[in-house]
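**Q** Predicted model, plus sequence, below.
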Amino acid sequence: MAEMVKKATRESFGEAITALAETNSNIVVLDADLAEATKTGIFKKKYPERFIDCGIAECNMIGIAAGLSTCGKIPFAASFAMFSAGRAFEQVRNSVGYPHLNVKIVGSHAGISVGEDGATHQCCEDIALMRTIPGMVVLNPADHYEMQAAVKAAAEYYGPVYIRLGRLAVESCNNNDDYKFEIGKGITLRDGKDITVIASGLMVGEAVKAVKALEADGIDVRLIDMHTIKPLDRELVLKAAQETGRIVTVEEHNVIGGLGEAVASYLSEACPTPVIKIGVNDVFGHSGPAVDLLKEFGLSAENIEATVKKALGK
């Protein structure tokens, strides 16, 4: 088993893309004057000739990335999620999605855990935006090891991919030796028969804590790490719904348009099942310490535990 690592997935991304570039000369990285924050600065230090700082011009950055992809390059275009997915949405849609180009859009500092940067930078809409673009793959890795695997998979996949990065350091939960990452395939971290918790990104770690506490109370919870929001692992979701009968989804994103809505939408047609969505409830965030904000918005192990008990009538 690999060692436990506590690290922000933005840092894991910077390390992973730099390591991949050693054997893949087509990988190039673009950033919008945020290399230190997004950790693309790690890549810049080692491969300055393959790094382009586009300045605070995210829309232009996406256009440049689109052009580079038509020349055989594999561009990773990074900025805060609010800018790479939000400000540049039109360019992502029309210049990358529509022609189905091989561009990887990287959204760092997503969600409430951005903390003191406040509501304008706490992007809880990026997954919803990227899900609506036809052909876009949407990845939200949970920890250091999953981010490393996701970056490698994204580089090997031909087509547009959105990768979500977090600012807050999280403990690894995918460090077992049989860990295998595949785009579009979720990971069952724990089997269970009473209810299923499906979590993504930063919330997987919180869900792990909640499930351990619930286990101590005699509640048998199945836990799924859904690192790919699109395409959704429908087979795994359907199996969980049929075998446990109840689903709780957990995400650091608006409950509108994210993981919970993807799961509920699919099950409403395939296997009508009660789905309770834990996420940001259609509100903006505000400035404050990340850990405190997560608890305030219900994005904590304690709230997951309470929600599961309520769903089971306990």
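**A** Alright, I've got the coordinates.
**Q** From now on I want contacts and neighbour counts done on CA atoms only, so please keep to that.
**A** Fine.
**Q** Point to the residue nearest the middle of this structure.
**A** Centroid-nearest residue in the chain, with C-alpha atoms, centre = their mean: N140, separated by 1.5 Å.
**Q** Check whether that residue really touches G201, as I assumed.
**A** Yes. With contact defined as C-alpha atoms under 8 Å, N140 reaches G201; the gap is 5.0 Å.
**Q** can you pull out the helices in the stretch 1-150 of the chain?
**A** 9-21, 35-38, 41-46, 58-69, 81, 89-91, 126-131, 144-156 (DSSP state H, counting those that start in this stretch).
**Q** Report the contact partners of the residue nearest to the centre of the chain.
**A** Residues in contact with N140 (C-alpha atoms under 8 Å, 6 or more residues apart in numbering) are 163-165, 200-201, 226-229.
**Q** gap between it and D225?
**A** 10 Å (C-alpha to C-alpha, to the nearest Å).
**Q** Need the overlap of contacts for these two.
**A** S200.
**Q** Now do R50 against S12, distance only.
**A** For R50, the distance to S12 - C-alpha to C-alpha - is 19 Å.
**Q** So the two - more neighbours on which side?
**A** Higher neighbour count among R50 and S12: S12, with 21 against 16, using other C-alpha atoms under 10 Å.
**Q** picking that back up, which ChimeraX command selects the buried ones in the contacts of N140?
**A** Here is the ChimeraX command that picks out the buried ones among the contacts of N140, judged by 16 or more other C-alpha atoms under 10 Å:
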select :163,164,165,200,201,226,227,228,229
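**Q** Check the contacts of N140 and tell me the two furthest apart.
**A** L165 and M226 (14.8 Å; C-alpha to C-alpha).
**Q** Find the residue closest to A149 in space, skipping its chain neighbours.
**A** Computed as C-alpha to C-alpha, 6 or more residues apart in numbering, the closest residue to A149 that is not its neighbour in sequence is F181, at 6.1 Å.
**Q** and the one you found, what does it touch?
**A** Neighbouring residues of F181 by C-alpha under 8 Å, 6+ apart: 146, 149-150, 153.
**Q** Neighbour count for the residues you listed - can I get that in JSON lines?
**A** As requested, the contacts of F181 are exported to JSON lines (neighbours: other C-alpha atoms under 10 Å):
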{"residue": "E146", "neighbour count": "24"}
{"residue": "A149", "neighbour count": "18"}
{"residue": "A150", "neighbour count": "24"}
{"residue": "A153", "neighbour count": "15"}
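**Q** what would those look like in TSV with distance to D217?
**A** Output for the contacts of F181, formatted as TSV (distance: C-alpha to C-alpha, whole Å):
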residue	distance to D217
E146	29
A149	34
A150	34
A153	38
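**Q** next up, a second structure to put side by side with the first:
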Amino acid sequence: MADVKKIATRESYGNALVELGKENPNVVVLDADLAAATKTGVFKKEFPERHIDCGIAECNMVGVGAGLAASGMIPFVSTFAMFAAGRAYEQVRNGVGYPHLNVKIGATHGGISVGEDGATHQCCEDVALMRTIPGMTVIVPSDDVEAKAVVKAAAELDGPVYMRFGRLAVPVINDTADYKFEIGKGTVLREGTDVTIIANGLCVGESLEAAEKLAADGINAKVINMATVKPLDDELVIAAAKETGKVVTVEEHSVIGGLGSAVCDVLSEKAPTPVLKLGVQDVFGHSGPAVALIKEFGLDSEGIYKSVKAFV
């Protein structure tokens, strides 16, 4: 996919907020001294009166967002995933989740592709943490097109939403005439009969490339883009598992508590199926070039290809 247009989903987040701001005067954006990195700075430039920089005080920012939501506004609380899901977890749980307020959390720089910032900033636990909060919708878009659609869908949903965006530029794979995003629905990107690969985030593009390599070896892999981790598209997961007999989940997140765990929760109860979970294997990340780290953790197309082939 070297010749395919690549855009970081954090860029998509900022651009989508601007478009949303033009459509809805109730949209307000909060940031914690990271507007340049989260890309909410483009919204600030367009709507300075609706952008609030709360400084390096993420917990307080979530509280401000909760207050704005209680006042009828639609706040998009923005910061790195490590701070949004980690540092401010208590405030998200008790101040947003418990009263089920209409706060949208835009968490950028998720996963090991944060790269040189190292383990302290490579949040690979955020999806697991957010999944445990009752009523929280959790979404991990795969590219620019999907990220923009996710922001719009989140604004239209009444209730808290956690959206995870990446730092690394990734291929645009959903730029098709028939593309449509719907919260709680997965998308079949490739049909297959031998194994199902369920992925989200940057792992979707890599999984599609892996499927091509598997096809060359006579293995027909079904590929599903599962952007919404919660609520999960149970029907699609079960149908795919029954059709192919084996499932592989791929995520730029810990294999504990994320997409893989969500899929296993469903299948263990309703359609027991062998599952291989690819992701960060209960270890911390470390500093290094993003692309090199993705390869090291086996989440590039070659790593996925080898793991799936061995599993099948």
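**A** Okay, I see it. Predicted model only: the values in this text are computed from it and were never measured.
**Q** What is the equivalent residue in the second structure for the residue nearest to A149 of the first structure?
**A** Aligned by TM-score structural alignment, F181 of the first structure pairs with F181 of the second structure.
**Q** And that match, how close does it get to A107 of the second structure?
**A** Remark: distance between F181 of the second structure and A107 of the second structure (C-alpha to C-alpha) = 19 Å.
**Q** Same question for K277 of the second structure.
**A** Applying C-alpha to C-alpha, the value for K277 of the second structure to A107 of the second structure is 23 Å.
**Q** Who has more neighbours out of those two?
**A** Neighbours were counted for K277 of the second structure and for A107 using other C-alpha under 10 Å; A107 has more, 26 against 23.
**Q** Leaving out chain neighbours, which residue sits closest to G118 of the first structure?
**A** Per C-alpha to C-alpha, 6+ apart, closest to G118 of the first structure is S287, 3.9 Å.
**Q** can you tell me which residues contact the one you found?
**A** Shown in contact with S287 of the first structure (C-alpha under 8 Å, 6+ apart): 115-119.
**Q** mind running it again at 6 Å?
**A** Listed by C-alpha atoms under 6 Å, 6 or more residues apart in numbering, the contact set of S287 of the first structure reads 115-118.
**Q** Mind checking which of these are buried?
**A** Buried among the contacts of S287 of the first structure (16+ other C-alpha under 10 Å): 115, 117-118.
**Q** can I get these in CSV with distance to K6 of the first structure?
**A** Below are these laid out as CSV (distance: C-alpha to C-alpha, whole Å):
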residue, distance to K6 of the first structure
G115, 18
D117, 22
G118, 24
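**Q** Which of the residues you listed sits closest to L312 of the first structure?
**A** For those, the nearest to L312 of the first structure is G115 (32.6 Å; C-alpha to C-alpha).
**Q** so that closest one touches V291, yeah?
**A** No. Look at G115 of the first structure against V291 with C-alpha atoms under 6 Å: they stay out of range, at 8.0 Å.
**Q** quick revisit: would you reformat the helices of the stretch 1-150 of the first structure as TSV and include distance to Q242 of the first structure?
**A** Formatted as TSV, the helices of the stretch 1-150 of the first structure follow (distance: least, C-alpha to C-alpha, whole Å):
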stretch	distance to Q242 of the first structure
helix 9-21	33
helix 35-38	40
helix 41-46	45
helix 58-69	42
helix 81	35
helix 89-91	37
helix 126-131	26
helix 144-156	27
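**Q** of those, which approaches T273 of the first structure most closely?
**A** For those, proximity to T273 of the first structure was assessed by C-alpha to C-alpha; helix 126-131 is nearest, at 22.1 Å.
**Q** Need the residues that contact that closest one.
**A** Outside of helix 126-131 of the first structure, the residues within contact range by C-alpha under 6 Å, 6+ apart are 85, 257-258.
**Q** and that helix, how far from the second structure on average?
**A** After superposition onto the second structure, helix 126-131 of the first structure sits on average 0.3 Å from its aligned residues (mean C-alpha distance after the TM-score superposition for the first structure).
**Q** Give me the buried positions along that helix.
**A** Those would be 126-128, 130-131, for helix 126-131 of the first structure by 16+ other C-alpha under 10 Å.
**Q** Which of the helices or strands spans V223 of the second structure?
**A** strand 221-225 (DSSP states H and E).
**Q** thinking K39 of the second structure is in contact with Y13, fair?
**A** No. With contact defined as C-alpha under 6 Å, K39 of the second structure does not reach Y13; the gap is 7.1 Å.
**Q** between those two, which one's more packed in?
**A** Y13 (30 against 22).
**Q** how about that one, what's its match in the first structure?
**A** Applying TM-score structural alignment, one finds that Y13 of the second structure aligns to F13 in the first structure.
**Q** In contact with G55 of the second structure, which residues?
**A** With C-alpha under 6 Å, 6+ apart, G55 of the second structure has these contacts: 32-33.
**Q** Alignment lookup: it to the first structure.
**A** Aligning on TM-score structural alignment places G55 of the second structure opposite G55 in the first structure.
**Q** Tell me which stretches of the stretch 151-300 of the first structure form helices.
**A** Using DSSP H, counting those that start in this stretch, the helices found in the stretch 151-300 of the first structure span residues 203-216, 234-244, 259-270, 290-296.
**Q** In a markdown table: the ones you listed, plus distance to I195 of the first structure and mean neighbour count.
**A** Formatted as a markdown table, the helices of the stretch 151-300 of the first structure follow (distance: least, C-alpha to C-alpha, whole Å; neighbours: other C-alpha atoms under 10 Å):
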| stretch | distance to I195 of the first structure | mean neighbour count |
| --- | --- | --- |
| helix 203-216 | 11 | 20 |
| helix 234-244 | 5 | 17 |
| helix 259-270 | 15 | 18 |
| helix 290-296 | 23 | 16 |
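**Q** could you dump those to CSV with distance to L312 of the first structure?
**A** Shown next, in CSV, are the helices of the stretch 151-300 of the first structure (distance: least, C-alpha to C-alpha, whole Å):
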stretch, distance to L312 of the first structure
helix 203-216, 11
helix 234-244, 11
helix 259-270, 18
helix 290-296, 22
